[in-house]
Each structure stands twice: as structure tokens, then as C-alpha cells.
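> Return atomic coordinates for the entry below.
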Amino acid sequence: MRLAKFIISSMEPILAEWEAFARTLMPEARRMSSLTLRDHAKPILTAIANDIDRSQAASQQRHEGLPVKGSTDYETPAAAHGALRRTSGFDMQQLAAEYRSMRSSVIKLWMAQLSDDDNWSLDEVLHFNEAVDLAMEQSIISYGEEVSRSRNTFLAILGHDLRSPLSAITMAGSYLHVATTLPDGKQAQIATTISRSAATMARMIKDLLDYSSTRLGKSLPLNPVRGNLATLCQLSIDEISSAHPEKQLMLSTSGDLEGVFDPDRVQQVLSNLLNNAVQHGAIDSPIRVSLKGGPESIILQVQNFGPPIAKEDIPSVFDPLVRIPTDEVSQDNWQDTSLGLGLYIARQVMIGHGGTINVESDEASGTVFTCVFPRQ
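Below is the predicted model of the structure:
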């Protein structure tokens, strides 16, 4: 059987080996779905098979003195694969290793089914290797471009988003420097401004470090210990309530809420979800937090009512550096306090715990973020 035809007819065994190898590349990959691990593997292989056929036809055309048309069908899925592998936390060496493994798998499986009567040529293997090399090149270029974009984003964030809290601290310090006397309560007000602005900057810097860790090929560090999610939820609610006393936060719990997780990271998820609910929820509507412990998982939900997230925006809610305001006020407030990384980091924390996070939003049910923590 010709190599190109074999690739198409034996697609599932090849994809199975692709997935099995990808699952061994890093610990987080063991918990990823088949869809995530395979992502663009099938269109890449299909394009490679088509490229082999075209290359053989081109060789014949050259032999006959006919013009040859080029092919770049592999570029789009291969480039997308490179970008998605970076998003999933694979490094560039692991990306290249996938192609090396795929090359070996295809040749091994193909040679195993060849018989003495099969008609094949060395040109097929040469064309196959050339197509694989070109696809890998496109994936690596795309991966590198995404890394460069991330680095440029850091500079833009540092130059813009940190400016507001830094300016507040600078102005407060200047006022203290030139003022000879302060009105009653003014010193406490200035101290509060400095403290709040410094906390905002610290949170932004922490988010940037976490973003850097995940987007440049690493996973978030976790220190899982046994604990109780209800306790962590109450701590986060108390913290948000003290900062926003005008908001009503309600907690309901049921079932066994003991589990193994990183308490600091879980509180980071809770803080991001609760701050998001405060920022985008209706002022006169409570924020409801629920915990339900089941035999296989613990489900955390944060619900708020207010302008719903548009359907077309929901797929990008957990993307980094995305800000999806529901009104003009939200947009103005968010620019001063958020880098657009909170929900992205929340998703990375959930991935690190082997769990999931998703969102549903409509007028009737409000906006509900659901986190599922599987029992270890």
C-alpha cells in the first residue's frame, strides 16, 4: 500500500500513538482529554498525505516537463497546533518531539503491513519526511511567535496597567512630603490609598508571574494538602466582604467538602471569581457561593445577577489578557484594577488540580462559574 493511502486508511492507529506519546511528555498531559492531546493531528496528517501524493505527481510532471504547483495545506493546522501546544503548557522541545514520534510511528506501522508484493518507492519516504519537516517548522514558528507576543504583552502591561496604582502612590507620597499639617483623618486616608494601591500592584505582579509561568511553557506550581473547601470559601468571602461591605455574599454547603488541593491557589480562584462577581454583578443583588461534595468530586459555583456575558464572548472568557465589560462602568473600573488575567489563571489552577472551570450566563439565571475539583 502506498504511504499516502496508508496514512489516510490507518488514521486512528496513528492518532492513538500520537495521543499516547503526547500524554507522556509532562505530568499535566496525563489529565488532558483526547481532544486536547490530538487537537490538529488529524488535519496535519491528512495534509501530509495529500502533500506526498502531490509531490509524487510533481516529480512526474517535472519528468514530463510540466509546470508544478506548490502546496502549503499543512501550514494552517500545523501553525494552529504550535500555538495550542504553547497554550496547553508544552515547551518547544516537547512540540518537536511529537513530530519525531509521529514520523517514527507512521513508518513503523506502514512497514509492518507491507508485503513483498507491495509496490512502493524510496521517494515516498523522502516526500513524507520533507512534509513532516515543513509541518514541524510551521508549528515551531507559530509557537515562537506566540512566545514573542507574550513578552511584548508584558511590556505593554507594565507600561499601562501598573501606571494608575503607581501614580496614586506617587501623588500620596508627594502630598505627605509638601504638607506641613494634615486635617483630621487625612493621614489615615492617604495611608489607605497607598496600602490599597500597593496591594493592587502586588496582585498584578503576581498575576504576571503566573501568566509568565504558564505561557512560556511551565505549569503553575502547586502544593496540595488535605483541607476543607468550605473553610477556604469562608475566608475568601470574609476578605471580599471587608473590601466591599455594600455587597451581600451568601454561602451554602452540602456533602463532604474535605479534599486534597493547594489552599493558596484555591483561594486565588475564589478571589478572582468573587471579585469578578462584585465588579459585574448588580449592586442590589446578592452573590451566591455554593459547595456540593459528591462521591467523585466537589463542585463550587459562584453566581451573580447583572448584565449577562454575550454568547459570542463566552468562548474567550478564560483567555489571557481578555477584558469583557458588560457596560461602560465596568470597562472604566477594570482598567484600573485588572490585567485581564484572573479568569485565565483560575483555569490554569483548575487544570493543575485535574479539574475544570466553565461559565454560563443569561438573563434568567445570571452568570454562574462552575469549578469541579475531582477527588484525589
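
> Could you use CA atoms for every contact and neighbour count after this?
Will do.

> What ranges does the stretch 251-376 of the chain have for its strands?
For the stretch 251-376 of the chain, the strands defined by DSSP state E, counting those that start in this stretch occupy 258-261, 287-293, 297-304, 356-362, 366-374.

> Ok, which of those strands comes nearest residue 7?
With C-alpha to C-alpha as the criterion, residue 7 lies closest to strand 356-362 of those, at 34.0 Å.

> ok, residue 226 - contacts?
Contacts for residue 226 were tallied using C-alpha atoms under 8 Å, 6 or more residues apart in numbering; they are 258-261.

> Output the strands of the stretch 251-376 of the chain in TSV; the columns should cover distance to residue 239 and mean neighbour count.
Compiled in TSV, those are given as follows (distance: least, C-alpha to C-alpha, whole Å; neighbours: other C-alpha atoms under 10 Å):
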stretch	distance to residue 239	mean neighbour count
strand 258-261	20	19
strand 287-293	14	20
strand 297-304	16	22
strand 356-362	22	17
strand 366-374	19	20
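
> Another for comparison:
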Amino acid sequence: MRLPQFIRDNTELIVGEWETFARSLVPASDHMGPLALRNHIHQILAFVTADIESAQTDAEQVRKSHGEKPESLYPSAAEVHASLRFDGGFNMDQMVSEYRSLRASVIKLWQAAAPESGPEDMRDLIRFNEAIDQALTESICDYTKKMDLSRNLFLGILSHDLRNPLGAISMSAQLTMKIGALSERQTMLQSQISDSSFRATAIVSSLLDLTRARLGSGLPILREAMDIGFISNQLVDEMRVLHPNRDFVLTVSGDTTGDWDKARIGQVFSNLLGNAVQYGFRGAPITIRVEGMPREVVLSVHNEGVPISEDAIGTIFNALTRAPAPVDDTQRTPLTNLGLGLYISKEIVTAHGGKIWVTSSEREGTTFTAAFPRTVKTPD
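Coordinates of the predicted model:
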């Protein structure tokens, strides 16, 4: 008997084995009845049988093996199944194991019913595995999207809700120091509380920016007339105070005024300067250039240090990614960030309609460059 017909004739038997296996996936299955455990298995089997029987060229088979499929306005049965399993508390391994069990169950039952196989049976088996793989891939993709969305929402809620208590801690510490009548040790402790809450607030703000970017809402940009050259002077002066043993060389040329988000531009500048301090050799200067061009203002931060590999350059602006540390740990500042600075910098530059990139070699050192257009292109 051909495999598609066997599946249709034995659907209830196959579905029964699916349900039995799904029920073994505790504790997620503990609260599920038969209908929930069987969700969309009939539709998945219908897709599998239809796919086996459909005509398929060699080119189509290759495209399918590469994970390509026709676009659809509606989610497939496998995608809906993944979504329901996610909502039901199944983890990824449990959901994937359902497909492994389904594959083994169908093949076992079919071989028992027809122990002798011919060329057509082998073709059916190949097409069956292709269809199961496609359904599995669709389920994994949908499950991953749901998991990412859930994680990002959690980070967003956590970051948002932590800002108020952290702000209260910081404000209380500052007010206590202003009131006075504190001993030297009490003043030192209050200062440590204030500094720690400031760093924690910065981390929370970075996580909130990460969440906004990943959820697709983008970073909020509030444009106003400003001078990037003036801001760069302020920030470099601050870095000189924070790192008195490092040499910062700033050059500003041309017209560096325009309409940008002052706080966000400062955030990009601070991230790039902090990155140079962290990964640059201590004895080498950090060179900053701000150049006013006719259509844009270009900011670059250069440091000498162990070069970034080509592979790392391709992912360095991704979230939660750090450049590899230098071999000589004495040449750098200890790691103090989450690997979000460059990712957020990229999102800020992109939100301004600009570009950011990096070049790095042992001979030339490492240079991060960000270009901010003076005007934003509007859709036609």
C-alpha cells in the first residue's frame, strides 16, 4: 500500500500514538485534555499526504531541502501547532520530539503493514521525510519567534519597572549627601550608592533600548538644533576626568551643526569612546575626529590595539556581542558592559538615517565611524 493511502486509512491509529506520546511530555501535558494534545495533528498529516502525492521537480526538491517554500498569507498547521505548544508550556525539545515520534510511528506502522517495499515506496518514504522536515522547520521557526517576543517583552517590562525604584535610590542618595552632617565614611557609602544606582540605571536603559529595537518599534528620536562638535568636546573632557591616565586627542573641523537627538548622539559618542578605552592599548592615544561635510557630519574614534578579526567585524554590531579581548589583559580596562553599546549605537545611527562601520588591522588600528546626515529623506 502506498504511504499516503496508508496514512489516510490509519489516521486515528497514528493520532492515538501521537496523543500517547504527547501525554508523556510532563509537566506541560498535565493540564491538557485529548483535544489539546491532538491539536493540528490531523491537519499536519493532511499536509504530509498531500505533499507526498504532489508533483515535484528536481529544482523544487532542492529548494525545499534549502528550507524554501511558497509564501502564504495564513499560518500553516505546523506553525499554529508550535504557537499552541508554546502557550501550553511545552519547551522546544518537547515540541521537536513530537515530530521525531510521529516520524518513527508512521514508518513503524507502515513497515509492519507492508514489509516488502518497491521503488515507489522508497520515493514515498523520501517525500514523507521531506514533508515532516518542512513541518518541523515551520514549527521551530514559529516557536523561536514566540520565544524571542516573550523574552523581549519580559526585558521591556523589567527594564521599565526598574527605572522608578532605581531613580528613587539615586535621588535619595544625592539628597542625603546635600543635607550634610554625615561622617566621612557615611559620605563615602552614600557616594557609592549614588554611583552604583547610576550604573544600574544605565544598564536598565540599555536593556530598554534593546527591547524597543528588537520589537520593531525603533528607538525614539527627538530632533533639535545642536552642535556635534560642542557635544564631543564636553564628552571628551568627561572621559579625561574619568580616565586621567589615557590620552584623548580630539579634532573638530567644518560645520558640525544640524538637527539630531542630542542625548542619543551623546550616547553613541560615549559608547564609542568607552569601547576605545576598554580595548585600546593604554600607552597609545585615542584619536577622535568630528568632520562637518556638506551633507553629513562624520564622527570617528580610533584606538591602537589587538585588531578585530574579519569574522568578528561581521557580528560586532549585533546585540550581546563583544569584541575579542586582547591577548595581553594588562593592556585593557576590565569588562564592565553587557555587549549592548555597539548594537544600540547602530540603532541610534540608523534611526537618524545614517551609517556606522568599523575598520581594523594590526597596522592601522581600529576605527569606528558614524555618519549623521543633516537632512532625513522622506518617502515619496
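
> counterpart of residue 301 of the second structure in the first structure?
Aligning on TM-score structural alignment places residue 301 of the second structure opposite residue 302 in the first structure.

> mind listing what the closest residue to that match other than its chain neighbours touches?
Nearest residue to residue 302 of the first structure in three dimensions, chain neighbours excluded: residue 289, at 4.6 Å (C-alpha to C-alpha, 6 or more residues apart in numbering). Taking C-alpha under 8 Å, 6+ apart, we find residue 289 of the first structure in contact with 249-252, 300-303.

> circling back: show me which of the contacts of residue 226 of the first structure is closest to residue 22 of the first structure.
Nearest to residue 22 of the first structure among the contacts of residue 226 of the first structure, with distances taken as C-alpha to C-alpha, is residue 261, at 25.3 Å.

> got the contact list for the closest one?
Contacts of residue 261 of the first structure were listed using C-alpha under 8 Å, 6+ apart, and they are 223-227, 353.

> rerun at 6 Å
Contact analysis of residue 261 of the first structure by C-alpha atoms under 6 Å, 6 or more residues apart in numbering lists 224-225.

> what about the counterpart of it in the second structure, distance to residue 113 of the second structure?
In the second structure, the residue matched to residue 261 of the first structure (TM-score structural alignment) is residue 260. To residue 113 of the second structure, residue 260 of the second structure is 72 Å away according to C-alpha to C-alpha, to the nearest Å.

> Kindly report the same for residue 49 of the second structure.
Using C-alpha to C-alpha, one obtains 17 Å as the distance from residue 49 of the second structure to residue 113 of the second structure.

> repeat for residue 334 of the second structure
Counting by C-alpha to C-alpha, the gap from residue 334 of the second structure to residue 113 of the second structure is 66 Å.

> okay, stretch 209-224 of the first structure sits on what stretch of the second structure?
Taking TM-score structural alignment as the measure, the second structure aligns residues 208-223 with stretch 209-224 of the first structure.

> what's the straight distance from one end of that stretch to the other?
End-to-end span of stretch 208-223 of the second structure (C-alpha to C-alpha): 20 Å.

> residues of it that come out buried?
The neighbour-count check on stretch 208-223 of the second structure (16 or more other C-alpha atoms under 10 Å) flags 208-214, 218-219 as buried.

> ok now the longest helix seen in the second structure, how far from the chain's centre?
Longest helix of the second structure, by residue count under DSSP state H: helix 119-179. On the basis of C-alpha atoms, centre = their mean, to the nearest Å, helix 119-179 of the second structure sits 9 Å off its chain's mean C-alpha point.

> got the angle for the helix or strand just after that helix vs helix 119-179?
Downstream of helix 119-179 of the second structure, the next assigned helix or strand under DSSP states H and E is helix 184-214. Relative orientation of helix 184-214 of the second structure versus helix 119-179 (axes from the mean of the first three to the mean of the last three C-alpha atoms, to 10 degrees): 150 degrees.

> For helix 184-214 of the second structure, enumerate the helices and strands it packs against.
helix 119-179 (3 or more C-alpha pairs under 6 Å, 6 or more residues apart in numbering; DSSP states H and E).

> Look up how far residue 198 of the second structure lies from residue 320 of the second structure.
Using C-alpha to C-alpha, residue 320 of the second structure is found at 21 Å from residue 198 of the second structure.

> can you give me the helices for the first structure?
3-9, 11-22, 34-38, 41-64, 75-87, 92-113, 122-160, 163-178, 186-215, 229-243, 263-280, 328-337, 342-352.

> burial of the spatially closest residue to residue 129 of the first structure that is not a sequence neighbour, as a residue count?
Nearest residue to residue 129 of the first structure in three dimensions, chain neighbours excluded: residue 103, at 7.5 Å (C-alpha to C-alpha, 6+ apart). Residue 103 of the first structure: 17 surrounding residues under other C-alpha atoms under 10 Å.

> And for residue 239 of the second structure?
Number of residues near residue 239 of the second structure (other C-alpha under 10 Å) recorded here: 18.

> go on, residue 129 of the first structure?
By other C-alpha under 10 Å, the residues close to residue 129 of the first structure number 16.

> Tell me the counterpart of it in the second structure.
Aligned partner of residue 129 of the first structure by TM-score structural alignment: none.

> So residue 129 of the first structure versus residue 41 of the first structure, what's the distance?
Going from residue 129 of the first structure to residue 41 of the first structure by C-alpha to C-alpha gives 16 Å.
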